[in-house]
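S.K.: How does the following fold in three dimensions:
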Amino acid sequence: AVERMGVYLKLKQGFDFRCLRFPMVLSPSAPAGAMTAYPSHAIAAAARGDTFVMPVAPDTGMSTLYLNDVTRSIVEICSAERAALTQHAYNLHSFMFTAQDLVEAIQSRFPGFSCTFTSGSPTDDLILRWPDVFDDSAARADWGWAPHYDFDATIGALVQFANAQR
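M.R.: Predicted structure coming up:
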């Protein structure tokens, strides 16, 4: 609704409306109840030496961004030349990973980590409805969007934070 209102104000009143659409965002301080925060919580569990229950199937994955790229993208879209923007709203994407990819990345840093998977959960169902890759080609072309964090860099940052919290 906010996006539709922004587009309306842009078209009718000349309002400089710019919108970003984010995929799953990974954050070191993900809230406990967030359905898509399981990657951060799994890494924190591994750092504590705990087991973890993945609320998704091993092959469930989706488009993702790390929080630092999210905050930087907001500054960048606000700083972009208005004339260069060909769209009202832009999708962003950095990487796609599956729950199994996550487990392997965690186990490479915490060899004793173990977990189980949950197929058909509400979280699994939600994520399976989202695209694996958000097409962010317009953002890349119009204002030079490019993520700084890929999967490995994101996992490294999350592990570093989790280790500091122990």
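S.K.: Every contact and neighbour count from this point should use C-alpha atoms.
M.R.: Fine.
S.K.: Tell me who's in contact with A153.
M.R.: Residues near A153 by C-alpha atoms under 8 Å, 6 or more residues apart in numbering: none.
S.K.: That one: which element?
M.R.: Here A153, judged by DSSP states H and E, is contained in helix 151-165.
S.K.: mind listing what's buried in that helix?
M.R.: Using 16 or more other C-alpha atoms under 10 Å as the burial criterion, the residues of helix 151-165 that qualify are F151, T154, I155, G156, A157, L158, V159, F161, A162.
S.K.: one more, for comparison:
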Amino acid sequence: MRCPYCGHEDSQVKDSRPTEDGAAIRRRRQCEDCGARFTTFERIQLREVVVIKAGGTREPFDREKLMRSVQIACRKRPIDGARIERLVSGIQRQLETSGENEVQASQIGAMVMEALKGFDNVAYIRFASVYRDFTEARDFEEFASTITEAARPIK
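M.R.: All right, here's what the predicted structure looks like:
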């Protein structure tokens, strides 16, 4: 594995263990040239999933892109990183086992929305603001009111 610090081709695995959810293998490596340590993850990929963007362009599914978008929505919230990892792994697993080789980006967005709904209301609204393209404060208010009404106890 190429060292991300010096670019040397060889590194030595110092530690290897499964992640908490068992969906990946975490490997601690050390560069044989500069001695820097870094972590890699090895995941099973069941099939190549292609994402069809809103404009019709196609690109390979990028797990890290999905992870970044969920992390941004969850930023500064009391949410454990392992929970985010499980959420993203679950969505990836659903996509890979769906039997479809192509999936609409909007479908992935809907899956994230559904997962975040019971996760954290603030993260849910943050993600929705990008996914649903909120342009005004009124958009936030209207969306937030649907959450507030759904969360009210029935009298």
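S.K.: Superposed, what's their TM-score?
M.R.: Once superposed, the chains reach a TM-score of 0.27 (TM-score structural alignment, normalised by the length of the second structure), with 77 aligned residues with a C-alpha RMSD of 5.2 Å.
S.K.: out of the buried residues of helix 151-165 of the first structure, which one sits closest to D125 of the first structure?
M.R.: F151 (22.6 Å; C-alpha to C-alpha).
S.K.: Find the nearest non-adjacent residue to that closest one, please.
M.R.: Nearest non-adjacent residue to F151 of the first structure, counting by C-alpha to C-alpha, 6 or more residues apart in numbering: F95, 6.2 Å away.
S.K.: Leaving out chain neighbours, which residue sits closest to I155 of the first structure?
M.R.: Counting by C-alpha to C-alpha, 6+ apart, the residue nearest I155 of the first structure is A105, at 7.4 Å.
S.K.: Oh, that last question was meant for P60 of the second structure, not what I typed.
M.R.: V50 (4.4 Å).
S.K.: ditto for E3 of the first structure
M.R.: C19 (7.0 Å).
S.K.: and the one you found, how many residues sit next to it?
M.R.: Counted by other C-alpha atoms under 10 Å, the residues lying close to C19 of the first structure total 17.
S.K.: picking up where we left off before, quick check: the residue nearest to P60 of the second structure vs R83 of the second structure, distance?
M.R.: V50 of the second structure sits 25 Å away from R83 of the second structure, going by C-alpha to C-alpha, to the nearest Å.
S.K.: Of these two, give the one with the bigger neighbour count.
M.R.: V50 (19 against 13).
S.K.: Great, nothing more from me.
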